[in-house]
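Chemist: structure for the following, please:
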Amino acid sequence: MDREDESLYFLDMTACEPGDAFSTEFEKGKWTAVEYAMAQGPGKMVFCGPDTQASPIRLKLGVKGWHHVFVGTYRNPHYPDSCLLLRLSGDAGYTRAVTEDFRPGKDLVAPEMLPKQTDLCEAYWRSADLTGQDVIFHRPAAGQMAETITNIAYLRLTPLSAAEQARAERDRTDTRRLIANYDSGQHDMWSYGTDQEMADEFQALAQSDFKMVLWGCAGSFATFYPSRVGSEMRWSFGLPGYMRLGWQAVDRYRRHGFDPLRAAVRRAHEVGVEVYAQVRMIGEQLPPNHRGYVGPGDFQMQHPEFRCLTREGHRTRHLSQAFPEVRAKYVDLFREWVEDYGADGVCIIFCRSWPYVLYEGPVVRSFQERHGVDMRGLDRFDERVLSHRAGYVTALLQETRHMLDEVGAKVGRRLGTCYVVPADRKAADAPDMGPFTGPKSHGMDVETWVREGLVDHLVVHVEGVGRPDASDRVGIFRSYAELCRGTGVQVYADLYPRRQSGDSMRVRAMACYEAGVDGLCFWDSHRRAQRLSGWAMHRVLGHREDLGAPEMERFAKGLFRVVPMTSLDGFMIQEENCLPSDG
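Modeler: Here you go, the predicted model:
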């Protein structure tokens, strides 16, 4: 940031209104104030918890013009989750902000970004014209995040330079090449029950480089909305953790008469983002989660005859696409999304939930007719076996494309397809079969999908971190980019890891674009979007041509910092003997 030395700090959060919202004790309806100090001076941070039912508080800024806004928070290590809601008074919804933490060895982050228990974390939130604006703070109302601690320690405002303001005010549409993947976890995280809560969700995508959201709304035929085709998600009763949260999420939207999918489509369109409703073809989980855990729904449980079968004839936990009834049921579900809900397309997650076809009766018989041999006696990676299995998955995509064209003709626009494929997760013991070994080994023929025009957006999912500069990933992405060149299919690199510094993202994004991809996708965006500094970088990664510029590097490196405190709740916190030693 160009004018760091002109920063204005708001250190005393008890200056927020109303003045009677605060106490030094933990009381119902109150925020708890705690004194602290850092190099810039003394202040008062405030906390509230799940049972306090504290009301929103408002900080009057009294400034004019464009400023960068930074948020300082504190996280007691005994409470690993913390979540703050904040918005400018003119915003349509809240931004959700967790205190950002990193995992050395797993995340790509500089050592100086790792906070200690004596530190505050400062994260860049946004740049905005603050004339006449206040900041409003609140805490989550429902879901997993409602069980967290909420804290705000300070705000820092830094005026923009003329060059920064010119960039901030520029309205660009040529950078919209990003996809956010919300893979179903958002439902139990927030337990949506109101339209405003869904508006909060899509606040993260407004005025950004994102053009599309993949909205997870089904695990096989179990849905996170009141479907007429599938059955509503049922979670195993009486179990803790996600099971309880899942039950509460369904119960809450029912009690509120709320349809999460309908609201998601509407709110996404309001911020100018397309919605592709998304399914993960999940099977039953291991006990005690086997009766209901993100799927698979009544249809699967009622039709054991449609299961994938092992070579020996044992039933698996997954339905087979070899059965026309299974494919037809999926196409009906997809039709509901685009015809009844107005989704812009359909997405299937193919980087999870295998197998899709194995050795079912129709598969074995048709293979025998075509090749004159029992496929069960062949190596499972025999080219003929893999091609035959893949043909049934291709049939699902052909039938999906036919339905989308039919509905699209009625509504007067093309409805799209997006498929997420596993580039680096091949089946166990699979040999090297070329650049598309990952999907091929699981019975998917991506080359045919592209050749037949069955996919519009192809997300190449690479999970491992690899080298920090992503140079070891370039070859993978380049293979897919070359496959799709000149076909109209857009290729996206799924950028990992989920947690990394802003500059790491910038460097890795440049490597992906260098490989020839059209854009980037981000798995678990519903979690990433809560990390203020990280998400600030995500939002601009569509600026492909600008990522190598010095000003973008400065921006990326200035998004997050650790700020040591000198005292906390009256104790000199940097003194070893002034810290708790009780374990």
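Chemist: rest of the way, CA atoms for contacts and neighbours
Modeler: OK.
Chemist: residues near His402, how many?
Modeler: 14 (other CA atoms under 10 Å).
Chemist: just say helix, strand or coil for Ser285.
Modeler: Quick fix: residue 285 reads Gln, not Ser. What DSSP: H, G, I helix; E, B strand; the rest coil gives for Gln285 is coil.
Chemist: Asn76 contacts Gln117, correct?
Modeler: Yes - using CA atoms under 8 Å as the test, Asn76 is close enough to Gln117 to be in contact (6.6 Å).
Chemist: any idea which residue sits dead centre in the chain?
Modeler: For the chain, the residue lying nearest the average C-alpha position, counting by CA atoms, centre = their mean, turns out to be Ser525 (1.6 Å).
Chemist: quick one: contacts for that residue?
Modeler: Ala180, Asn181, Tyr182, Asp183 (CA atoms under 8 Å, 6 or more residues apart in numbering).
Chemist: quick one, strands of the stretch 351-500 of the chain?
Modeler: Listed in chain order, the strands of the stretch 351-500 of the chain (DSSP state E, counting those that start in this stretch) span residues 416-422, 457-461, 490-494.
Chemist: report the buried residues of the longest helix anywhere in the chain.
Modeler: The helix that spans the most residues within the chain, counting by DSSP state H, is helix 383-411. Neighbour counts over helix 383-411 (16 or more other CA atoms under 10 Å) mark 384-401, 403-405, 407-408 as buried.
Chemist: structure for this one too, so we can compare:
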Amino acid sequence: MKDVIISDLSQCQPVHRLDRDYRHGTWRLIDYETEEFAGTMIYSGPSMDSEPLTLPLNCDGYHAIYVGVHYPGQFGDAHVRLRLTDDPAYTLVRAETQSGKDLSGIPPELRWSHTTKSFSDYQVSEAFWKVADLTGANLIISRFNEGGRGGSYGEMYSSLVYVRLVPLSEAEMNEYRQELPRRDTKRLIAMNDAGIFSELRTKEDIWAQFEPYRDSDVDIMLWATFKGENCTYRSRIGRALTDSNNPFDRFAAHERWDVTLKKLEEQGIDFMTEVAQAAHALGIRIFPSLRLQGPKAVPLEMEKGSFYERHPEFRCKDKHGRGIAHLSLAFPEVRRLWISLLCEALEYGFDGVHVIFCRSQPFVLYETPVIQRFREEYGEDPRECPDDDPRFWRVLSTFVTQFARELKAAVDTMSKKMGRKLEIAYNITSTMESRLRAPGIDPASRPEVVGGTGKYNLSEVMQSNMVWGVDVEALVKEGLVDYLMPHPTFAMNAAEWIQPMVDLIKNTPVKLYPDLYPRRQPPAASLYSAQTLYELGCDGLTLWDTYSRVFRISEWAMMKRLGHQDALKYWREDGKGDEYFRVLNFKWIGDRSGDPRYYQTNG
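Modeler: Below is the predicted model of the structure:
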């Protein structure tokens, strides 16, 4: 059976949405020839408002689908949205570019998998999308014509060069069936950050956030719901969403969720209800995610009407009594605020809660309750002690652990109210050392390294959390957590620090799901990373910022299968996924040669 290559996209319908020139509402047709075949690609750009196209596939049975996209280097990234006729929502496709930081934690023998992904604007990138039964199916091609106030997709170019369809033999179909998720492979936790919400305008946009997880090993979605008091829905408790154009209010200047919600509400769509329904339709549990952050740095710090603004007495303080831009867990009022927000989100049908302890530190510092407790315990003033005094960390941890206890009690109450078990997940810091040694960071430039008296070991995971008052041992021993997710986790050095975590959860109900880094990993690298972490004793994997992983479709095609713990070794041996991405050179494109020496020399 031969591959079917559809390279002439002038076949797309309706024809009045195609043009050889720039015409508003259309896609531009551009002729080309690659090393293997010739054809006609489609292109759209900002403000063209190009309407969706339908490409007849004229195929029967199951095929592997590969798509070729051209990314114009002079204009940065590009996007295209693809959907088969019966898909509930589109899949977003973007460039699978690589950078030096993507090599962090990847052994030298696998670096080829990254370097072979380089491409330029005189080339076309082909990526594996998925396997599907194409009987009676067409391909629907679209783009974002409208975007949010942040980095907008609407300002990007869009293209599709060709589609390659590979018919599957019976043996290949059997192999594909083995890759589908089972109960024992649902070992992945995904996290969607809230920055994407500025692009949502329709029900399909919401469901498109979940479509890549269809037939995947993802069990839980951590849904970014709270950036501090700023909520992604109409909360009765959190800060009211602003429709102000105040450029110093970060949620008005970008990430403008009020615009998103109004667009959806005009269509009778309740955002949170729709989100929960979309997740559950795919068999995915969903947890609202809380980032314990305060306002951003000056001048983007204005949050009118917030609890933070109304109650300066509840803010963290440094040794000199100066305010820190965080609310302190030392105060019962602050703990109640965060817990009540999470419980409010649970009312929409969510399945548990998630709190981020690997960002937005400190959670408690030199506030009056802390000073008083330290004096009661040690007869000293903590402000006169070194910053890295372990006694101070222990006192901080009493307040953070109290927050965890109160959250556990509230979640248990909600479980009884809703008639089902609700779970708790925490992101914690892997090791401070692993963060300080991230690519591009000079450890010697960081005060966490050069300051203090050296009483703690930066490479030790428990202490790296305890410095912020997060007593991981207490969380586990008191049964206050169901999922522990150390962030970030680079497989190549995880053996240096993760064993205490594995030992801590042994013979407990707690599951260890390290946060797989770097985010961008071709199949050979992600298979290595996952196999390594499982062999170290981890129960599953967390994928931070999954929304930025899924549109790298050839990588996601493998990453979504990483719950197949027992198959990883054999997939690595077989080089599975090595063919998911390739680059073809243009012999010519449009009116010019594809010779890289001459293609674009204007700077």
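Chemist: contacts only, for the aligned residue in the second structure for Arg291 of the first structure.
Modeler: Correspondence of Arg291 of the first structure to the second structure, assessed by TM-score structural alignment: Met302. Applying CA under 8 Å, 6+ apart, we find Met302 of the second structure in contact with Phe248, Asp249, Arg250, Pro295.
Chemist: for those residues, which one is nearest Gly469 of the second structure?
Modeler: Distance to Gly469 of the second structure across the contacts of Met302 of the second structure (CA to CA) is lowest for Pro295, with 20.9 Å.
Chemist: burial measure for the closest one, as a count.
Modeler: Applying other CA under 10 Å, we find 22 residues neighbouring Pro295 of the second structure.
Chemist: name the nearest residue to it, ignoring sequence neighbours.
Modeler: What sits nearest to Pro295 of the second structure in space, not counting adjacent residues and going by CA to CA, 6 or more residues apart in numbering, is Glu301, at 4.9 Å.
Chemist: show me the helices in the stretch 401-550 of the second structure, by range?
Modeler: Using DSSP state H, counting those that start in this stretch, the helices of the stretch 401-550 of the second structure run over 432-436, 447-450, 461-466, 472-477, 491-494, 499-505, 523-535, 547-550.
Chemist: mind putting the ones you listed into CSV with distance to His114 of the second structure?
Modeler: As requested, the helices of the stretch 401-550 of the second structure are arranged in CSV below (distance: least, CA to CA, whole Å):
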stretch, distance to His114 of the second structure
helix 432-436, 21
helix 447-450, 31
helix 461-466, 29
helix 472-477, 35
helix 491-494, 16
helix 499-505, 29
helix 523-535, 8
helix 547-550, 15
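Chemist: out of these, which is closest to Asn174 of the second structure?
Modeler: helix 523-535 (20.5 Å).
Chemist: what is that closest one packed up against?
Modeler: When contacts are defined as 3 or more CA pairs under 8 Å, 6 or more residues apart in numbering; DSSP states H and E, helix 523-535 of the second structure packs onto helix 112-115, helix 491-494, helix 553-559, helix 568-574.
Chemist: enumerate the positions of it that are buried.
Modeler: Judged by neighbour count (16+ other CA under 10 Å), helix 523-535 of the second structure contains these buried residues: Pro523, Ala524, Ala525, Ser526, Leu527, Tyr528, Ser529, Ala530, Gln531, Thr532, Leu533, Tyr534.
Chemist: rewinding a little: a markdown table for the strands of the stretch 351-500 of the first structure, including distance to Pro435 of the first structure and mean neighbour count?
Modeler: Formatted as a markdown table, the entries for the strands of the stretch 351-500 of the first structure read as follows, by distance: least, CA to CA, whole Å; neighbours: other CA atoms under 10 Å:
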| stretch | distance to Pro435 of the first structure | mean neighbour count |
| --- | --- | --- |
| strand 416-422 | 11 | 22 |
| strand 457-461 | 12 | 25 |
| strand 490-494 | 15 | 26 |
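Chemist: what's Gly469 of the second structure aligned with over in the first structure?
Modeler: Taking TM-score structural alignment for the superposition, Gly469 of the second structure sits opposite Gly443 in the first structure.
Chemist: look up the closest residue to that match, ignoring the ones flanking it.
Modeler: In this structure, Gly443 of the first structure finds its nearest non-sequential neighbour in Ala390, 4.5 Å apart by CA to CA, 6+ apart.
Chemist: list the contacts of the one you found.
Modeler: Residues in contact with Ala390 of the first structure, defined by CA under 8 Å, 6+ apart, are Val357, Lys440, Gly443, Met444, Asp445.
Chemist: list the ones among these that the second structure also has?
Modeler: With both residues aligned by TM-score structural alignment, their matches' CA atoms under 8 Å, the contacts of the contacts of Ala390 of the first structure that the second structure also has are Lys440, Gly443, Met444, Asp445.
Chemist: could those residues be laid out in CSV, adding distance to Gln490 of the first structure and neighbour count?
Modeler: Written out in CSV, the entries for those read as follows (distance: CA to CA, whole Å; neighbours: other CA atoms under 10 Å):
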residue, distance to Gln490 of the first structure, neighbour count
Lys440, 20, 26
Gly443, 22, 26
Met444, 18, 27
Asp445, 17, 22
